[in-house]
Structure formats: structure tokens, C-alpha cells
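Chemist: sequence-free structure coming up:
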């Protein structure tokens, strides 16, 4: 990403600092790192996994949480930075959709988030 976009992301993270439910300093970089690491795993299909710690960055092990954080950043960033980050996230999303399977029972799981990325199969769930 451009230096300008990186600076806008850092400014936005400082302005919207909320480690419990939102951004924090370095949040976007951490979310992108976890998203990319998830997609670099071997195998044709990948399963999402649950986080094991409530610490903000530990929650990003669940790549759906990382994607939530990126969605929040896209919501609050100014337009030029949003567009550049959006292009990067869109390419990761395409790979995510290709390498994960939809959960046909996601609508029954009250704990799932509303984003499409929460509607994928998690490790240990039934595969059809």
C-alpha cells in the first residue's frame, strides 16, 4: 500500500482506538497478516478456527474476526485510503471464498457474525 494510505490507516486507528470492539494501533496490519497467513496454509479447502484468547490480536486467529476488523477499517477510512485497502481486501476475499466452504447451517448459529465470511465452515464442523 502507498505511504499515504498507511499514514491514513495509522491516523484512523489512533482516532478509533477501541481494542475491545474496534481498531487499535497496528490493528489493520495485524488483521492483514493473519488473513494472509490463513490463506497461505496448504490444502485445497481451509476451515476457520476459533480464537482461544480474548486478547484483541489473539482473536484474529479466527480469520473471520480479522475480516471484521478490516471491514471496520474500511467503514471509517477516508475514501482514497478506503479504495486502496478495499482493493487489497477484495483480492484476499476472492481467495478466501475459493478456499473455504459455506456452512449450510450457519443461520442456526446465533454466535456467528453477520458478514458473509462468518458463514463458512469452522474446524470440526460437519462437512458435506
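Modeler: Ah, there it is. Here the structure is a predicted model, which means the values were calculated and not measured.

Chemist: CA only for contacts and neighbour counts going forward, please
Modeler: Fine.

Chemist: what helices or strands is the longest helix belonging to the chain leaning on?
Modeler: Assignment by DSSP state H gives helix 79-99 as the longest helix of the chain. Counting contacts by 3 or more CA pairs under 8 Å, 6 or more residues apart in numbering; DSSP states H and E, helix 79-99 packs against helix 3-15, helix 27-39, helix 63-76.

Chemist: what about versus this one:
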């Protein structure tokens, strides 16, 4: 099944055609400031499904949600690519000790990181 078809046929309201590319571009943009300063995800300004990937945590949710809907080979390729990207925020974001009380999907590591303010640190 092609990516476009998986996105189109998904029953998830946040998955739509083109959202995987949008989420990958957003995730890469979040990781762009090179350096050692901490990164802080910011909330999306608009909650609609087209704008919500502005919140890099939502973009990462989309990537996690689309993976099981991909064929094995494509899933493995996307999974490896996302794992390489994940290495940056794992080291440049800070743990949020209260995330389990505030966050949707607190079991996802990227939802347990401090957020707010400027993403550039």
C-alpha cells in the first residue's frame, strides 16, 4: 500500500493525504537549530488538523500513528529514519516531571518533555 493510499484510507482524523511529509518536514525544522542549547516544543497556534503539526509533538504523533499502517518494508524504512531524527530531541529536550498529569499520550517519550517558549532555546 502506498503512503498516499495509507493516508487516504486511514480512519484516524489526524491522518490525511500529505500529512506524513508535513510531519517529517516539521520534525526536521524543529531540529534545525544546531548547537547544545535545549529545545522546547511549542503548542500549535491553531488546533485544526492541518495546522496542528505546527506542534512538533503532534507531528511526531502522526509519524508514530502512520507507521503501523505501512507495509513492512516501508514501515522499517520510515522507522529507521524517524529513529535517527529522534536522537536529537532525546538529548536536547528536557524531561517534564509533571507530564504524566498534563499530556495526552504521556507514554510517548516526546510527550514527556518540557515545552513552551521559543523552540530555539
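Modeler: Good, I have the coordinates. Note that this is a predicted model, so its numbers are computed, not measured.

Chemist: Tell me which of the helices and strands packed on helix 79-99 of structure 1 is the most buried.
Modeler: helix 63-76 (a mean of 20; mean count of other CA atoms under 10 Å).

Chemist: which bit of structure 2 covers that one?
Modeler: Residues 56-69 of structure 2 are where helix 63-76 of structure 1 aligns, with TM-score structural alignment as the criterion.

Chemist: contact partners of the matching stretch?
Modeler: For stretch 56-69 of structure 2, the external contacting residues (CA atoms under 8 Å, 6 or more residues apart in numbering) are 6-7, 10, 14-15, 19-20, 22-24, 26-27, 30, 41-42, 52-53, 75, 78-79, 82, 110-111.

Chemist: now do 7 Å
Modeler: Under the criterion CA atoms under 7 Å, 6 or more residues apart in numbering, residues 6, 15, 20, 23, 26-27, 30, 41, 52-53, 75, 110-111 lie in contact with stretch 56-69 of structure 2.

Chemist: For stretch 86-99 of structure 1, buried residues please.
Modeler: For stretch 86-99 of structure 1, the neighbour count (16 or more other CA atoms under 10 Å) marks 86, 89, 92-93, 96 as buried.
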